[in-house]
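A.B. asks: just coords:
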């Protein structure tokens, strides 16, 4: 029972950390308007999140191995609250950039420590169950924040202090204190504070798939809302961002019944398909197609690819899960940020729709190349799950 309660509390904490990440997404355009900023500025602010997260992953991915899991997780909650407080006090594009950096650092600390901690709490041999809980909690958090702010704005009208912000500011300090009530399931090691991520052998394709999948999610969160606003559909931004992640959460139980390799292959099919449907919806100003495409990409990104990749690196690096998770997210957040910035610059020059079309072409080309290399390998890397089960 204690193990179940501890896992549940850790899941709530991880949900709250990631809830803060996209909390401000429906207000991106409003913050940019405070500084008369364009699409490039919006996407730079969005990608500033990776600017905080990448150094945390590259240098501090194994920090929790040295100081324990609880301190980085509690610090992530405090950083989320601080970022939100900055936006409340100084609503502007500059503050948005600062807040996104704080949120990136917090996410880097929490996700690397949280995945390893969940596996330690549940016990040896349940790494895949731990990965499912972590991906479920974080998927709900990433999507829930944007939806909560969207609903708050629909009830309150235009404001820089929506109810969702107040809820986060109230909950984060309480949960940060509660984090220290979690059991010491880990055994801190006498290692250096600064530890680089590791990339387990045979997992490159899972990392590449994460980069591809999350680049699509990044486009959906950062660029698509700008086009929705241009088409007088801005009120649907929160729902679109929520569906961009939540639909994947609903598909995770299905992904769990598949091998990691099978789930990854399905993700490769659904990622470009979903974005093409979304692009058609934006082109035709069809909300139905936009929502359908968003759901398909979410199914691929947060349903099959995310769970398969996180489970795979956990299984292949049982003694170094925090750093292996950091390595996976290095792939993921390079994809999450760099294409979005490029698309924002293209949007200011050629228009949002043209930028999205160019992204779709690049996405399909990258998918084809990755799958080709995966299949043409002399000895294609089988997933750790497949190896354990003896699947050929």
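C.D. replies: That came in fine, so what should we check first? Since the model is a prediction, treat every value here as computed from it, not as a measurement. Numbers count the residues shown, from 1 in each chain.
A.B. asks: Please make it C-alpha for all contacts and neighbour counts, starting now.
C.D. replies: Will do.
A.B. asks: Spit out the contact partners of the residue nearest to residue 190 when sequence neighbours are not counted.
C.D. replies: Distance criterion CA to CA, 6 or more residues apart in numbering; nearest residue to residue 190, sequence neighbours excluded, is residue 66 at 6.1 Å. With contacts taken as CA atoms under 8 Å, 6 or more residues apart in numbering, residue 66 has the following neighbours: 188-193.
A.B. asks: how does it look with 6 Å?
C.D. replies: Taking CA atoms under 6 Å, 6 or more residues apart in numbering as the definition of contact, the neighbours of residue 66 are 188-189, 191.
A.B. asks: Tell me where the stretch 101-250 of the chain has helices.
C.D. replies: 127-156, 163-178, 204-222, 224-230, 237-256 (DSSP state H, counting those that start in this stretch).
A.B. asks: second one coming, line it up with the first:
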């Protein structure tokens, strides 16, 4: 019998933390997790204002997206699993400081180099926080509430990403200082976030000396468990490839081809993908979340429909594709986090989660860089069609592989 994803995570021993402190720490980590992820998408609507000022075009925009994902991948390979050795709290605090430094660099940026440095540092902080916070949530959840762990972690991740573009779009369109006010507000919000991390209970009791090295990707040892993990990891890679393609494409697409110049509307359209993914995670029927095919079905349908909207220059069709793709991304992500939490060794929880998120952000890097490179040589419509077909082939092949029976994981 395959893992029952409806139960989300295997019951783990509760860390030696007072129940009320653990409960408060759980929600503090979840809140800061949301805020850090919000910062990951906050700059997206600002690129339209920075581009003419700093003199860069579509290729540089996709490069900025790829640099962010590259920073996240580097964090997952080098830093994220450190929390298994030195504790969750030091890594969470360092990630918040990285987010603050990145925001300060955005405020100072007057050239592409500073913008790239800020985005790379933002990716580093996001990568460290993503794996560490997900592990901490699994350990702070009291025994009777372990089922909520993957729900809360995925809500914090996708909800924060969705809110980032919406908030930035509103500030940019209606604020007094479009490229600075939203960044100052975000920087101020990181102060109480840092304090929240400091008072959060530590859940790693057997600490070791830190050892810096490029980690090898960790996967479960048992064959059935390894197979199940690789399935959900490949699914999230395809999902985040769509995410990267969509996020890097939409701002310029709406302005140049669909003639939408309201920055708040652009931010809302990008945020819609993440908001729908969030809703899918918390409201979809259990059979969709625990099933193997629904995520891939929605993902392929979404790519097909928003490509149709792109070629026909139809905003309603593009929005419909966003709804479908967002649902597929949400289902893939929710199932994957549940499986990773369930399979993880409690002593190396962040390690396996780092591998899972490494798959996810690799998908983002590949799709954004490929789009930027193809856009230099062929029409953007053709470039996105090629990438959309590639994602559809990966997702379809995966769905076919997932239909094969497997042995038990328990």
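C.D. replies: Now that the structure is in, tell me what you want to look at. Small disclaimer: the values here were computed from a predicted structure and weren't measured.
A.B. asks: TM-score, when you put one on top of the other?
C.D. replies: Their TM-score after superposition, calculated using TM-score structural alignment, normalised by the length of structure 1, is reported as 0.91; 379 aligned residues with a CA RMSD of 2.0 Å.
A.B. asks: about what we covered before: could you find the counterpart of the residue nearest to residue 190 of structure 1 in structure 2?
C.D. replies: Mapped onto structure 2 by TM-score structural alignment, residue 66 of structure 1 lines up with residue 85.
A.B. asks: Check the contacts of residue 66 of structure 1 against structure 2 and tell me which are still in contact there.
C.D. replies: Taking both residues aligned by TM-score structural alignment, their matches' CA atoms under 6 Å as the threshold, the shared contacts between this structure and structure 2, drawn from the contacts of residue 66 of structure 1, are residue 189.
A.B. asks: would you turn the contacts of residue 66 of structure 1 into CSV with distance to residue 276 of structure 1 and neighbour count?
C.D. replies: Putting the contacts of residue 66 of structure 1 into CSV (distance: CA to CA, whole Å; neighbours: other CA atoms under 10 Å) gives the following:
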residue, distance to residue 276 of structure 1, neighbour count
188, 47, 14
189, 47, 12
191, 47, 12
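A.B. asks: ok so, going back, looking at the helices of the stretch 101-250 of structure 1, spot the one closest to residue 275 of structure 1.
C.D. replies: Distances from residue 275 of structure 1 to each of those were compared by CA to CA, and the smallest falls on helix 204-222, at 7.2 Å.
A.B. asks: Identify the residue range in structure 2 corresponding to the closest one.
C.D. replies: Mapping helix 204-222 of structure 1 onto structure 2 (TM-score structural alignment) gives residues 230-248.
A.B. asks: what sits against the spatially most central residue of structure 2?
C.D. replies: Structure 2 has residue 157 as the residue nearest its centroid, 5.9 Å off, counting by CA atoms, centre = their mean. Residues counted as contacts of residue 157 of structure 2 (CA under 6 Å, 6+ apart) are residue 37.
A.B. asks: Translate it into the numbering of structure 1.
C.D. replies: Across the alignment, which pairs residues by TM-score structural alignment, residue 157 of structure 2 is matched by residue 138 of structure 1.
A.B. asks: Also residue 32 of structure 2?
C.D. replies: Aligned partner of residue 32 of structure 2 by TM-score structural alignment: residue 13.
A.B. asks: Helix or strand for that match, just tell me which one.
C.D. replies: Assigned by DSSP states H and E, residue 13 of structure 1 falls within helix 2-19.
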